[in-house]
Structure formats: C-alpha cells, structure tokens
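Asks: Just need the structure, nothing else, for what follows:
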Amino acid sequence: MPDFLSAPSLLRDFITLFVVIDPIGTLPVFYYATQSVPERLHTRIALRAVLVATVVLFGFLLLGQVLLETLGLRLGAFQVAGGIVLMLFALTMIFGSPKSSQEIAEAESDHMSGAVFPLAMPSIASPGAMLAIVVLTDNHSNSIAEQSVTGAMLLLVMLITLGLLLLAPHLKRVIGATGANVISRIMGIILATIAVDAMVGGLEMMGVLALDG
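Replies: Modelled structure (predicted):
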C-alpha cells in the first residue's frame, strides 16, 4: 500500500483540513448570517454555503498554487491578507450591534446573501483553509494520486460541515438565543486570535519576522 494511503497519512490530512475549516466554529457564523432570515430558508442557505465553499476550495486544490506562482505572489503575503480579512470579520462578531432596520430589510429581500459572505467565505473557505489546501497538494512534491486523496478528505470534511449546519437550528433551540450570542462573541475572540496567528505566520514565511516560537 502506498504511504499516502496509510492510516497516519489519511488521518493527518483529515485532521489538518478539519482544524482549518473548523465545522464547529462555523456554527456561530451561521447563526449570525441567518439571524434575520426565516428558518424555512436555513437549509437552503446551508446547502449553498457549503457548495460555494467546496467549489472555492477545490478550485484552490486544482489551480491555487499555479495561480499564486503565475502572479508571483508569495504564500506568506496571501496568508497575511487572509488574516486581515478574518480579523475584520472577527471584530464584527465581537462588537457587532443588532442589525438596523435597513439591514434587516436587505436580508429579507436577499435571503441567500449570507450564504456567500460571511458563511462560505471567509468562514468555511477561510484563507487558512485555502493555504492548507495549496500546501497539502504541493504540485512539486505530490502526485496526482496523492492530491486526489487529499481531495477526498476535503470532501469528507465538507460533508461533516454540511451535517452540522443542517443541525444548527435544533442546536440553537437547545442553547437558546442568549447562548448563541455568547458563543458568537467567544468564537469572535478565537477567530481574532486565529487571524493574528495567520498574519504572524505569513510574516514569518516572508522573512519579515523571525520568531523562536
């Protein structure tokens, strides 16, 4: 059996993708994105968000490295930019005030807008997830077969993410609106920490910072 089909290799890819995509951490973002949307549409939003995120991540699996190298962009710069975007969204989760009547009206007129932003991107298909996909499928060191296995692990994680989002309304009834609000603030702080870590890691990759750990 090839090494990349061994249990440790498969587990490594799965855990890496599960951590960077973070299906559980996506739940507060889902609650935030659907707070002004009728519950009957939550399933459609979950399906569209996961579909969009899957297309984006598989696009990076196939073309991400080629695109970055063609444009002459460094992975570190991409990671820093992604960290900034994540930080901006994290701040809205932490300090965000209730939606204004205008925002609620816009949400009611376009129920699916939250499926793309912030749910599909940057929550599910986060910059960290995109970067992880590029690293795990490095064209210079991984064969087509190895990249296919990584793609299968990615698909598995996305199915888990979809399952959790479909269960989200039931989970919210258990924890209540107050609990969901508290979780959203806590996850916003965690997301801000992840954003800072992404920016620091990107700066290290570019040689701007040299930290010992």
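Asks: alpha carbons only for contacts and neighbour counts from here, please
Replies: OK.
Asks: Would you mark the buried spots in stretch 46-64?
Replies: 46-54, 56-58, 60-62, 64 (16 or more other C-alpha atoms under 10 Å).
Asks: again, but for stretch 197-205
Replies: Residues of stretch 197-205 classed as buried by neighbour count (16+ other C-alpha under 10 Å): 198, 199, 200, 201, 202, 203, 205.
Asks: what do you get for stretch 66-75?
Replies: Buried residues in stretch 66-75, counted by 16+ other C-alpha under 10 Å: residue 75.
Asks: how long is that stretch end to end?
Replies: In stretch 66-75, first residue to last residue: 12 Å (C-alpha to C-alpha, to the nearest Å).
Asks: residues making contact with that stretch?
Replies: Stretch 66-75 is contacted from outside by 131, 202, 205, 206, using C-alpha atoms under 8 Å, 6 or more residues apart in numbering.
Asks: ditto for stretch 118-128
Replies: Outside of stretch 118-128, the residues within contact range by C-alpha under 8 Å, 6+ apart are 20-23, 26, 29-30, 33, 49-50, 52-54, 56-57, 78-79, 82-83, 85-86, 89, 198.
Asks: compare with the first, here's sequence two:
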Amino acid sequence: MIKNSHSYDRVSYVWYFKFYFIFTLINPLGTMPIFMTMTKDLDRYHRTKTAQKASLVSLFTIIAFAFSGQLLFNFFGISVNSFRIVGGVIFFLMGMDMLQARLSTVKVNSSKINTYVNDISITPLAIPMICGPGAITNSIVLMEDAKTIEFKLVLILSIILVVALTYLILFSSSRIIKALGETGNNVLMRLMGLIVMVIAVEFFFSGLKPIITDILNQS
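Replies: Below is the predicted model of the structure:
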C-alpha cells in the first residue's frame, strides 16, 4: 500500500512538472496576439476553423517528433540549431509585416478564404508558433527520459491537454478582437510585430552560435 502511494505521488509530480514545462514551451498566451492579428478579417466560423487546424497540426507534429524525432533528425542530417535559424527567419519576416501593418491591409477574397485558412493554420501558427523548436526538442528529450509506459502516457496526456488549452485560448480571442476594434487591433499588431522580431533574433542567434562554435572548434 505504501509502495502504491509512493508511486502515485511520483506520477502526480511528473504529471504537474511535464504539464507546466510543455505549457511554458508552447506558450499559447504568446501565440494568441499573433493569431488575433492574422485572423481579424475572418468571420467567426473561419477563425474557429483556423484555431482547430493549427491545434491539430501542432498536436500531431509534437507527438510524431516525440516518438520519432531523433531518428528523423539523424536520417535527414538536420540539427535543432538549423531548425532554430529557419524559425528565426520566418518570425522576422512575419514580424516585419506586422510592424508595417501589411497584414492588416491584406483582404482575403471569399473565393480564396479556405486557402488562406489552410496556409496560416499550418505556417506560421502551428509551425513554428505553437510547435516551435523548443517544444519539439524537449518533447524528444522527455520521451527518451520516460522509461516506462506509465510515464510515456503521462507525457502524451500532458501534450494533449496543453494543446486543448491552446485551442480554447485561440477560440476565445474572437471576443477580444471584437472588443479592441480596428484601432486597438492595429496598435496590438505593431506592438506584437516588434516583439516577434525580437523573438526572431533570439531564435536565430541561439541556433547560429552553436554552429559557429563547432566550426571554430573543428578548425
């Protein structure tokens, strides 16, 4: 009985730790302003559809990398640092458009709205915003550290719960968009554009520094 209680406490601790860790890495609260900016010209139905698809794609991607990410990286010769550099470039270009209010000037035609939803829900919302280099890398590490089926199940459930919360947060952004109005959305877009560009620089150099260090060490 004491053994079972100790095992339960340990599983509970691992559950809370992994949930908090994954929630911090995915950071749905940080994704919400960008989601709001990119979907403010969509109606409620297509905004909800975008949130659903972005959440499902990110969930599938994180779980897929958790089980086979290390093998894929080794097979294609891809490093996490290279992934960070590419993510930094994507973030920087997106932040530049947001800072110059280019996203707000893009009006989506009704005939192309489904294509627009599919495009932004995959990139950049699902990858690399929700499912970024940090979430992918640490899901691989956490899965390798989970030696038992019990702990692997805890990790998978933690990922599912965090992505579900991410969807709920993005879904609730519709009310925030309506409350802010046109001026509020434009101000928020420019502020977030600046923040996204700063994140992009951090991503880029956090991936570039180890590569340069390896080159210098080899030479």
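Asks: one step back: would a markdown table of the buried residues of stretch 197-205 of structure 1 with distance to residue 71 of structure 1 and secondary structure be doable?
Replies: Putting the buried residues of stretch 197-205 of structure 1 into a markdown table (distance: C-alpha to C-alpha, whole Å; DSSP: H, G, I helix; E, B strand; the rest coil) gives the following:
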| residue | distance to residue 71 of structure 1 | secondary structure |
| --- | --- | --- |
| 198 | 21 | helix |
| 199 | 20 | helix |
| 200 | 23 | helix |
| 201 | 21 | helix |
| 202 | 17 | helix |
| 203 | 19 | helix |
| 205 | 18 | helix |
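Asks: The residue mapped onto residue 15 of structure 1 from structure 2: which element?
Replies: Per TM-score structural alignment, the equivalent position to residue 15 of structure 1 in structure 2 is residue 20. Using DSSP states H and E, the element containing residue 20 of structure 2 is helix 2-26.
Asks: and what of residue 69 of structure 1?
Replies: Judged by DSSP H and E, residue 69 of structure 1 forms part of helix 42-71.
Asks: Average offset of the very next helix or strand once past that helix relative to structure 2?
Replies: For helix 42-71 of structure 1, the succeeding helix or strand toward the C-terminus, using DSSP H and E, is helix 75-95. Compared with structure 2 after fitting, helix 75-95 of structure 1 deviates on average by 2.2 Å (mean C-alpha distance after the TM-score superposition for structure 1).
Asks: Distance check, the most centrally placed residue in structure 2 against residue 136 of structure 2.
Replies: Centroid-nearest residue in structure 2, with C-alpha atoms, centre = their mean: residue 130, separated by 1.3 Å. Distance, residue 130 of structure 2 to residue 136 of structure 2, using C-alpha to C-alpha: 10 Å.
Asks: What is the burial count for residue 41 of structure 1?
Replies: Look at residue 41 of structure 1: counted by other C-alpha atoms under 10 Å, it has 12 neighbours.
Asks: Which residue of structure 2 sits opposite it in the alignment?
Replies: Using TM-score structural alignment as the criterion, residue 41 of structure 1 maps onto residue 46 of structure 2.
Asks: which residues touch that match?
Replies: Residue 46 of structure 2 is in contact with 114, 117, counting by C-alpha under 8 Å, 6+ apart.
Asks: rewinding a little: between the contacts of stretch 66-75 of structure 1, which is closest to residue 180 of structure 1?
Replies: Closest to residue 180 of structure 1 out of the contacts of stretch 66-75 of structure 1 is residue 131 (29.3 Å), distances taken as C-alpha to C-alpha.
Asks: For residue 117 of structure 2, see how far away the alignment partner in structure 2 of residue 50 of structure 1 is.
Replies: Aligned by TM-score structural alignment, residue 50 of structure 1 pairs with residue 55 of structure 2. For residue 55 of structure 2, the distance to residue 117 of structure 2 equals 13 Å [C-alpha to C-alpha].
Asks: Residue 159 of structure 2 now?
Replies: Separation of residue 159 of structure 2 from residue 117 of structure 2 (C-alpha to C-alpha): 24 Å.
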